[in-house]
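1. Need a 3D model of the following:
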Amino acid sequence: MKKSSIHLLLLLGWIALGTALRFTNLESKPPWSDEWATLVFSLGNSFRTVPLDQVIELETLLSPLQLNPAQQTQDVIHHLLTESTHPPFYFVVNHWWLKLFSPDVGLVSIWLGRALSSCLGIVAIPVMFGCSWLLFRSLIICQLAAALMAISPYGVYLSQEARHYTLVIIWVIFSLTFLTIAVRHLGQQKSISLSLVLSWIVVNGLGVATHYFFCLTLVTEIVVLFGFWWRDFRKNPKNILNNYWSKIYLAIIGTIISCSVWIHTWRSIPDNQLTSWVFNENPLAQFFEPILRLLVWLITMVFLLPIEGVADWVSIASGAIILALLIWLVPTWIRNFKQNQKLQSINLSTRVLWRFVLSAIALILVITFVFKADLTLSARFQFFYYPVILLLFSVILSIYWQQPNQKNYWFKPQGKKVIGITILMGILGSLTITNNYAFQKVERPDLVVPVMIEAYQQVAPQTPVIIATLHQTHGQTGEMMSIAWQFQELIKQNRLDFQPQFLLIHQPEKDLTIASSILQQAISATPSRGATAAIPRPFQLWLVNVSELNNLEQFQCNAETNFKRKTTGYRYQLYNCRE
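-> Take a look at the predicted model:
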């Protein structure tokens, strides 16, 4: 068999493996508020159709998830730009995807909503292979890069979210490839082609139109380019006026123009309540926590074992195994990287990528510590340098491929056994993700609903159940949708004989006065004139993520101390409201 055929079959094998990992248990994890935002806006619907300050039925709360063939692309863009903080490109693509594969009626499919992200994660595998070839001209590095993209636990995690990260990762890979090619031409004092400049501008524009944090990629690229610009300037100031630099200037100007259309929306993001959680931390008070989190996210891009939803000893053992593996491997990684730097065909590309990673990490730390917007709080924000980590790791592993395995030194990290161990650990890490033993959802309604059902059966069977929360943005609507969806699934399976009702109490800014008044009117046995009709008593009242409102005893609503719980994303307390 020809060598090219072997490499093609191997690439197809990585694609098949990546596909299997990304679609395993795709629908099993509970959706959370950010995924609801993706689906609601992709359908062309609005969160504002959900009534506030009044008790509503489960179907009413889930109504924005209803498929509506009448909704068009312009509805997606309008609702997204007026209610959210994200650019529209992915949501428009997802709108077409859902229209193509969904029935005309009913609630949206969670599996279908996540499948587009999974498919884009699969597309990233051959994209990684092709771009690696353009950068290194080494089929070994190409295969390793494709393999790591296929089995990366971090990549599988993002691929199983109904979000836009896998699409923007593809734009990151392309943009980094254009950057490296441009720097290579600088070293040869050759001008890049106009078609590459235009392609670079288009990719950068699409990247920003997919996720605003793609701008972190652009800023990091500028930092890398400035290093080479300064090198040429120091040699001879006239160098920076040469034709090969002018094409790069053209790419920068074109990118700035393509990004400028979003300036009016960027200005509102720092003050938007949807993003305020990033600014709530004081990273300087806990200096080492952001650095430790960043290190953890870097490790999960290649290695991961069960750490959530398992016994403590399993989490500890998983951490110990990964730590031991890193101690065993890191010294030889460093040696291999230095050895790769001696190869002229690889040296420049790895220098660009290495500078990019260091600049990206420095950028995150500056934003975190100087601007007090902690970008280490979420793993998904690390997407803009994630492909570079895999590329650099592929280069390091390529040296192992050329080393013979020495039987007398089995304990040393050398030869193909290191690649085998890496791939095995990657697969185990991805299976950890697909079985929900790591990177669990930010909200866990699947743990909340069983407690509510248990309370219904034990405390006051056959009485209405009201679930109330404070509302500021569609984020809180999404949190309640997650609970409602869990109830809906049980009802569809005929495993539940009651439907809860919901009350979203709008809380303007941080003023609790109006919110308290609305809740008191709703639960009062004799509501004031003009207020919403009181809820028929007796009933069970769950306050979810509400810690500031109290003194409900005066309205004959007594707290059930056995049902005050806290889990990921939710704090909830049961009150039994008597007649």
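2. alpha carbons only for contacts and neighbour counts from here, please
-> Noted.
3. surely residue 392 meets residue 356?
-> No - using CA atoms under 8 Å, residue 392 makes no contact with residue 356, being 10.7 Å away.
4. Who has more neighbours out of those two?
-> Taking neighbours as other CA atoms under 10 Å, residue 392 and residue 356 compare with residue 356 leading, 24 against 20.
5. pretty sure that one is touching residue 225, no?
-> No - the criterion here is CA under 8 Å, and residue 356 misses it with residue 225 at 9.6 Å.
6. The nearest residue to residue 455 once chain neighbours are set aside in helix, strand or coil?
-> Spatial nearest neighbour of residue 455, excluding adjacent residues (CA to CA, 6 or more residues apart in numbering): residue 563 at 7.3 Å. Of the three states, residue 563 takes strand according to DSSP: H, G, I helix; E, B strand; the rest coil.
7. And for residue 19?
-> Quick answer, by three-state DSSP: residue 19 is helix.
8. For it, grab the count of nearby residues.
-> 20.
9. separation between the residue lying closest to it once chain neighbours are set aside and residue 22?
-> Nearest residue to residue 19, sequence neighbours excluded (CA to CA, 6+ apart): residue 122, at 6.0 Å. For residue 122, the distance to residue 22 equals 8 Å [CA to CA, to the nearest Å].
10. One more, please, to line up against the first structure:
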Amino acid sequence: MYLKKSQTPLLLLLWITIGTLLRFASLGVLPPWTDECATTVFSLGNSFYSLPLNQFMGVETLLSPLQPSPEAGISDVIHYLLTESTHPPVYFALTHLWLKLFRLEDGMVSIWAVRSLSALLGVISIPAIFCLGRLAFRSLLVGHIAAAMMAVSPFGIFLAQQARHYTLAILLVIVSLGCLVKAVELIHRGEGLPSWLGLGWVGVNSLGIATHYFFILTLGAEAIALLGQAWRETQQDRLALLKPYWWRIYGVAMGSVAGCLVWIPALQAIHDSPPTQWIYSQNAIARWIEPIGRFLLWLFSMVLLLPSSFYDLSLGIIIVSGIVTLILVVWIVSHLRYGLKLQQLDHHNRSVITILREYVLAAIGLCLVLTWGFGIDLSTAPRFHFVYFPAVILLVAASLGGCWNQIVGNREQGIGNREQGAAMQRGLGGFHGAYKVRTQVPHTAPPHERLHQDGSREQGNGRKSDIPDRDENSYKSYFGKRIVVAVWLIGLLGGLVTVSNFGYLQNERPDLLVSIVKEASEAPVAIATTYKHHGQTGRMMGLAWGLKDIAVANGSNDNSRDFPQFFLVGRDRNSSSYEDAVQQLQQQLKELPRPLDLWLVNFRTKIDLESQQCFREKRSRKWAGQYNYKLYRCVKN
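-> Presented below is the predicted three-dimensional model:
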């Protein structure tokens, strides 16, 4: 199939429409989880430290940092990020400006508005990956397949529906990869990198670091891929790296390093920052198999995701989904490998595939080095794998592009038996031209080029030894459009699973605990948690947001049951002990009216509540949506 350029805008619009519907579906339904609360608070130029510790506070007080301040500006955003968080400021500054476009809801920003910027950037990644596929493989077909897969990717949708900076980072990875692919193409042609492209590449890389520090992994993976290209060059010419067209590559490298050095002080502070301690694993080497399993799960989810949520589904459904997922992975990978081999018959495509493959392997390798070598377990959260996500989508698109256009017999690709090729064409006539068989290239064409019907030239030597050996007689015709459509439909199913929150790609789910609280408590509610940093505050904010939404929907007006009290049990700064704070909680409990339902959520210290006439509800579950909880019924003396 050769796509007409006139079809491109409409087809691309279709992928963008599908991607938009999936990314904006149910965008404002769930309460914000911890990191989204942090995004909102810091983007508004507010501080978490404005909230009191060791005393009961109402929902309005707890949610007050989510209210915009007219005096706050971008300087406040940067200030509080540098003093209370570990993230660079670009996305938060953009969100600060973005939220000014929306009206407030009951004095607070809308969670839909906060998430919509990330969702919009996720939509923009669809035409961006199309352009990258078109540029890298000189193929409208690969560009469209890449856009189609990006539109429905469960992983891409999952990140786009969070009020976080990952979709902006993905866009910058796509642009940086485009610069890498173009640079390698120019190296092959012995041409220097244009100044505008080199400066743009440095700018994108610097902006990437200012968006997410893990963008450094992108730069490291690109450097390793370029080192591989340099090694291949030196195999043909030992002095190749001294040639002028490499000089600007060195300049880009130095400029990108300079863009990283600016953030060295901030990076040094991350290791000792309390909010990041969860990512450090003390026994990553001893439990080496677990990160590999999680890496594979995140990798699979870039293309497919079946119902598998431990929050909502039974163990039986999850087991069946796991078995079906493994079967689909084997089936898809077998076809992708063959399609990739077919694409590599073309010299230009082979070069691009080599660079992208080396980039993906290098990125994964760097993640594993950090996990096993430094105890920074990047497998614990799927969002950290944005680094190689666009390259995986592009490789999948290239493979499916090979599947779409090719049917290979033992004499296909224009070599030998013309009658067999003609017979194959006649036999496939009933498929309405769904497949195209290439015929022998006239000997008048240059040996390294083949002419398509649309006039574009394709590089490649067409040697028989390059043809993948899959079936000596024929390769069945279903290895064409049907495979591509099937893989896309599997991706679409995964996208719908993600939107429905039935997949294993999940963050904290405060809505699940909110439902339990509303069902189990008829008395007024108090919720207490131990406090280390703003992560615990964010978890309580998610609960408060969900409880307030339900109360407002039910028409409640400051009812003590619908609007509970919250207590952040802070540690002593010198001894790191909760003892004094626990005593304050016990003392203040006496002052609250009874009966009272006290919920201890993620409570990490001992407390005697029986002396306060508060008794554990044994029948309650122990966790929901990544929240550990215990329910105590407090009665009158």
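11. need the longest helix for the first structure.
-> Counting by DSSP state H, the longest helix found in the first structure is helix 312-340.
12. mean per-residue distance, it to the second structure?
-> Following the fit onto the second structure, the mean deviation recorded for helix 312-340 of the first structure is 2.4 Å by mean CA distance after the TM-score superposition for the first structure.
13. related to what we said a few turns ago, enumerate every residue touching the residue nearest to residue 19 of the first structure.
-> Applying CA atoms under 8 Å, 6 or more residues apart in numbering to residue 122 of the first structure gives the contacts 15, 18, 19, 22, 150.
14. Let me have the residues you listed in CSV, extended by distance to residue 247 of the first structure.
-> CSV is the format used below for these (distance: CA to CA, whole Å):
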residue, distance to residue 247 of the first structure
15, 36
18, 37
19, 39
22, 40
150, 35
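15. Just the buried subset of these, please.
-> Buried by 16 or more other CA atoms under 10 Å: 15, 18, 19, 22, 150, out of these.
16. Would you point out the most distant pair within these?
-> Farthest pair in those (CA to CA) is 15 and 22. Separation: 10.4 Å.
17. how do the contacts of residue 122 of the first structure look in the second structure, which are kept?
-> Contacts conserved in the second structure for those, using both residues aligned by TM-score structural alignment, their matches' CA atoms under 8 Å: 15, 18, 19, 22, 150.
18. Let me know whether the first one touches residue 124 as I believe.
-> No - in this structure, residue 15 of the first structure sits apart from residue 124 without contact. The criterion is CA under 8 Å, and the distance is 9.4 Å.
19. one step back: can you tell me what part of the second structure the longest helix of the first structure aligns to?
-> Mapped onto the second structure using TM-score structural alignment, helix 312-340 of the first structure spans residues 315-343.
20. Which positions in that stretch come out as buried?
-> Within stretch 315-343 of the second structure, the residues scored as buried using 16+ other CA under 10 Å are 318, 321-322, 325, 328, 332, 335-343.
21. so what's the residue lying closest to residue 282 of the second structure once chain neighbours are set aside up against?
-> Nearest residue to residue 282 of the second structure, sequence neighbours excluded (CA to CA, 6+ apart): residue 375, at 6.3 Å. Taking CA under 8 Å, 6+ apart, we find residue 375 of the second structure in contact with 280, 281, 282, 283, 284.
22. any idea what residue 375 of the second structure aligns with in the first structure?
-> Match for residue 375 of the second structure (TM-score structural alignment): residue 372.
23. May I ask you to confirm that that match belongs to a helix?
-> No - per three-state DSSP, residue 372 of the first structure lies outside any helix segment and is coil.
24. all strands in the stretch 251-400 of the second structure, in order from the N-terminus.
-> Counting by DSSP state E, counting those that start in this stretch, the stretch 251-400 of the second structure yields no residue ranges for strands.
25. An error on my part: the question was meant for the stretch 1-150 of the second structure.
-> Using DSSP E, counting those that start in this stretch, strands in the stretch 1-150 of the second structure cover 56-57.
26. circling back to that earlier point, measure the residue nearest to residue 282 of the second structure to residue 608 of the second structure for me?
-> In terms of CA to CA, residue 375 of the second structure sits 36 Å off from residue 608 of the second structure.
27. what's the answer for residue 293 of the second structure, then?
-> Residue 293 of the second structure is 40 Å from residue 608 of the second structure, where distance means CA to CA.
28. what does residue 133 of the second structure give?
-> Using CA to CA, residue 133 of the second structure is found at 62 Å from residue 608 of the second structure.
29. Have a look at the two and say which one is more surrounded.
-> The neighbour comparison of residue 133 of the second structure against residue 608 (other CA under 10 Å) goes to residue 133, with 28 against 12.
30. could you list every residue that touches the more buried one?
-> By CA under 8 Å, 6+ apart, the neighbours of residue 133 of the second structure are 139, 140, 142, 143, 144, 146, 394, 397, 398.
31. Can you tell me which of these is nearest residue 190 of the second structure?
-> Distances from residue 190 of the second structure to the contacts of residue 133 of the second structure, taken by CA to CA, are shortest for residue 139, at 22.8 Å.
32. circling back to that earlier point, of the contacts of residue 133 of the second structure, closest to residue 350 of the second structure?
-> Using CA to CA, residue 398 comes nearest to residue 350 of the second structure of the contacts of residue 133 of the second structure, at 10.5 Å.
33. Tell me who's in contact with residue 110 of the second structure.
-> Counting by CA under 8 Å, 6+ apart, residue 110 of the second structure makes contact with 28, 104.
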